[in-house]
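Chemist: here are the coordinates; sequence isn't available:
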């Protein structure tokens, strides 16, 4: 694809570093037979961690907080509004200590366990398989179950599949019916362990590949007409050897997806505060967020080597910002606030996933509520929606739309001698031929002018929304829950197929053709 350079004048101004001047860039958008942006890229992740499940999703049937089968109605409504496509559960690290039969049957008979990974709290198993799968039905979302490989057995895993998917007569199907569910749920997506290089067992990739082969062999779809989608526990960030071993050693008829985990932070071991951060910490966080482009590209290249037809898919089932926990909260609960910095992480990450939709078919933001880069935070009966929620809401228009490839040279965001691409863009066309363009400017100080060549499209004009605020550290609170919300955006001009927009510093804009 052809790339467009900055004009000579804008290059000179940029290199001289004049403050207050906006850089300019031109974006080519192609209309061609292309891939669909899989809606599962907009997936979510809910682990038994801190206040994610209990007090987040689940308040119990007897709660004064309005609920449906114990799940907060306000959160159900918010997730429905996101058109949440898929939800991953019960972990995370918790998955490889979780025994699913502890969470079924009469609640008074369920055993308690200690959550050894997250805070050492007692888990009473009141939220289990039925609760989660019924919630997914309520949301209209696909369930994604992460199974216990680290401390479980092949039989335990196979029994869980039979319990949720078998409609005939069998020991596990009969047990499900005794527990009040006649029809199976037909669960398609299954994670075969989680982070097997770490909390899942500190395994070598060679050992895990053999273990995966064993478990995958005993996975039976039963009455699920679409079959099972088996996801191998994949690499930690840039462990390319892990991906190489899985693609080389696992027969391709036993695997549908390979996972990848990568978080954004200031630096590992010194993640910094979620709200009280400076520009150096912001720049470092954006550096790790934008590295997702490199990670997806290099892991995809390894997958291409062994799977040139793209039958096995890349699943980024944990991503998001990770900072030090909020002061005076349990350090094992990973509760943090959500600022405009997180909106930047969300915007650029989703653009990367969209643009790599040839191989990336699912991504799961960590996590849904009260943990890490959550889309919602709760405090008793109160709930607020974070800037990340609003980015996900603005971007939902890309779900299952046709990817429109973009080509451009980004202006740079520079800080103390280092530079990052300031502008991130992805585009799509839905089944009604409506074009959507999502653009992000991560520069903390400078606006950026972006020009789009849309001469090949039949467009009359655009509507647009923007998410922006006065300071990078701005966030929504329970006292001011709508400090940051999407607003109408008018700082653009469209004439004869040429669209010019001015992106304010640290802003997210989504445009819709009309």
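Modeler: Yep, it's here. Every value quoted in this text rests on a predicted model; they were computed, and no experiment measured them. Numbers count the residues shown, from 1 in each chain.
Chemist: contacts, neighbours, all on C-alpha from now
Modeler: Noted.
Chemist: name the helices or strands packed onto the helix or strand containing residue 318?
Modeler: Taking DSSP states H and E as the criterion, residue 318 maps to strand 313-321. On a contact count with 3 or more CA pairs under 8 Å, 6 or more residues apart in numbering; DSSP states H and E, strand 313-321 meets strand 257-264, helix 340-355, strand 360-366.
Chemist: all the helices of the stretch 351-500 of the chain, in order from the start?
Modeler: 387-395 (DSSP state H, counting those that start in this stretch).
Chemist: which residue is nearest the middle of the protein?
Modeler: Geometric centre of the chain, nearest residue: residue 365, 2.6 Å, by CA atoms, centre = their mean.
Chemist: wait, doesn't that residue sit right on residue 318?
Modeler: Yes: between residue 365 and residue 318 there is a contact at 5.9 Å, judged by CA atoms under 8 Å.
Chemist: and the comparison structure, right after this:
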């Protein structure tokens, strides 16, 4: 018999879901392993923006909020559950106005600057290089440092790389030691500027390519650092940056091209594009907009393939996620927004797209980690709540460094509302590092459930177990008073008559290990 487990609320919704649509066939081609899904696909982004760092992550060592050397214990503990593989810092737009020497030495002696990009607030530089790498150490993650090309100099960037990585008798290594860290920092990735087409300098791609060639010629990580260098690429429909950079950058230290795309639902009939309180038209439009990521990646990868046939370069989606109107009453420029079930759906759809392009998409960074845009976590003083997006990330942890395997979908209906139509079901599969076969499914339809007939080539799928994420309302979200409105529930199914059928509730994400 089939077995399904849910919380009481989820069970009620499951029972109420209609399954009038025909079964969707999902065939996992387990004997055809593809590229590894890099763990870095699940990267995070922490910018000096609003309370994304100050208050949300950093409270200082003297705070009454429990912390370890200034970093909040509750937030760090929750993030560790996600096995965060890499954190991008200090920006974003902030990176191209950040001067690294402002953030070293005694905090009481650091200069105060104006954060002209984000709210015009004072930036006291309490979080600098050493504090960031303390966070990296606490999380057990890798560092993606973004250098200042826009308002900085070649010398400044080169000296930061030396300060970070040099050993021996280098004067900058000695300065780092006096500031409390004798050993070199491990810098896994270094970004040369950010959004050269916009806040990073309003450059033409030709200008940026020339600047990259010049800057990187003087960046010399210490031997053994293995730092990868990322060029700041394009955004949205524009493939010209990827095309030009992949053909014109000549220096040897060139490992990837970044790309940015934010999902927005567009304005409703009242001219609003809010994070909550939306109707189904804004639901489907948002999901249709996030699905554009598939075409954007494919088009950029096609350009890279023309110039980099050996696939040396990575396509790095280091800013992605939802962007709505700021939460009412929040400070201007802080980009505070609520996070609902819709955001978790956006995350899962993007994960499945990234997996399908694992040969090129080797790192991404969602914007952002705490309190800003599509955050994992929201805080207010000493309070903390996990968002639906946090739960989506945790459900997909088994896909980190898993080996992708092809998935064939048959009889997949369209979910349609008015003139907008998208596939009802999205799927991805991989062989985990633990040897298990994992399947991720997304049912985009908020009104109808879906039946999925699962087959594994060369084997019998006998059962599946994992978790399901859904809720009663499209804009269901967690609050400090009600933190469990959207939370994963156990999911199990067993084959009947030699056939494994998974029933997906409406508007749900299901991630399971399939037993062969």
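Modeler: The structure has been received and is ready for your questions. All values derive from a computational prediction rather than experimental measurement.
Chemist: what's the TM-score here?
Modeler: Scored against TM-score structural alignment, normalised by the length of the first structure, the superposed chains reach a TM-score of 0.93; 494 aligned residues with a CA RMSD of 1.6 Å.
Chemist: re the thing from before, the strand holding residue 318 of the first structure vs strand 257-264, what angle?
Modeler: Orientation check (axes from the mean of the first three to the mean of the last three CA atoms, to 10 degrees): strand 313-321 of the first structure against strand 257-264 gives 20 degrees.
Chemist: test my guess that residue 120 of the second structure contacts residue 114.
Modeler: Yes: the pair residue 120 of the second structure and residue 114 passes the contact test of CA under 8 Å, sitting 5.8 Å apart.
Chemist: double-check that residue 294 of the second structure belongs to a helix.
Modeler: Yes: the assignment for residue 294 of the second structure, made by DSSP: H, G, I helix; E, B strand; the rest coil, places it in a helix.
Chemist: shared neighbours, residue 365 and residue 318 of the first structure?
Modeler: Common contacts of residue 365 of the first structure and residue 318 (CA atoms under 8 Å, 6 or more residues apart in numbering): residue 45.
Chemist: what's the burial count for the nearest residue to residue 43 of the first structure once chain neighbours are set aside?
Modeler: Distance criterion CA to CA, 6 or more residues apart in numbering; nearest residue to residue 43 of the first structure, sequence neighbours excluded, is residue 364 at 4.4 Å. Applying other CA atoms under 10 Å, we find 23 residues neighbouring residue 364 of the first structure.
Chemist: from what I see, residue 364 of the first structure and residue 42 are in contact.
Modeler: Yes: counting by CA under 8 Å, residue 42 is a contact partner of residue 364 of the first structure at 6.7 Å.
Chemist: for the residue nearest to residue 43 of the first structure, give me its contacts.
Modeler: Going by CA under 8 Å, 6+ apart, residue 364 of the first structure touches 41-45, 87-88, 316-319.
Chemist: aligned partner of residue 443 of the second structure in the first structure?
Modeler: When the first structure is aligned by TM-score structural alignment, residue 443 of the second structure is paired with residue 441.
Chemist: ok, now which ones touch that match?
Modeler: Each residue near residue 441 of the first structure by CA under 8 Å, 6+ apart is listed here: 344, 422-424, 447-448, 503-508.
Chemist: buried residues, stretch 291-302 of the first structure. List them.
Modeler: For stretch 291-302 of the first structure, the neighbour count (16 or more other CA atoms under 10 Å) marks 291-293, 295-296, 299-302 as buried.
Chemist: got a list of contacts for that stretch?
Modeler: 237-238, 240, 243-244, 247, 262, 314, 349, 352, 356, 359-360.
Chemist: mind checking which of those residues are buried?
Modeler: Listed as buried from these are 238, 240, 243-244, 247, 262, 314, 349, 352, 356, 359-360; burial here means 16+ other CA under 10 Å.
Chemist: pull the most distant pair out of these.
Modeler: For those, the maximum inter-member distance is 24.6 Å, found between 247 and 349 (CA to CA).
Chemist: picking that back up, what remains of the contacts of residue 441 of the first structure once you look at the second structure?
Modeler: Retained in the second structure (both residues aligned by TM-score structural alignment, their matches' CA atoms under 8 Å) from these: 422-424, 447-448, 503-508.
Chemist: contacts only, for residue 318 of the second structure.
Modeler: Residues in contact with residue 318 of the second structure, defined by CA under 8 Å, 6+ apart, are 45, 258-260, 363-366.
Chemist: I'd like these laid out as a markdown table, including distance to residue 407 of the second structure.
Modeler: Shown next, in a markdown table, are the contacts of residue 318 of the second structure (distance: CA to CA, whole Å):
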| residue | distance to residue 407 of the second structure |
| --- | --- |
| 45 | 30 |
| 258 | 27 |
| 259 | 26 |
| 260 | 27 |
| 363 | 22 |
| 364 | 22 |
| 365 | 25 |
| 366 | 25 |
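Chemist: closest one of those to residue 62 of the second structure?
Modeler: residue 45 (25.3 Å).
Chemist: I figured the closest one hits residue 85, correct?
Modeler: No: counting by CA under 8 Å, residue 45 of the second structure does not reach residue 85; the two are 11.1 Å apart.
Chemist: who has more neighbours, these two?
Modeler: Per other CA under 10 Å, whichever of residue 45 of the second structure and residue 85 has more neighbours is residue 45, with 25 against 22.
Chemist: contacting residues for the more buried one?
Modeler: Contacts for residue 45 of the second structure (CA under 8 Å, 6+ apart) come out as 87-89, 91, 318-319, 365-369.
Chemist: quick one: residue 170 of the first structure from residue 176 of the first structure, how far?
Modeler: Counting by CA to CA, to the nearest Å, the separation of residue 170 of the first structure from residue 176 of the first structure is 10 Å.
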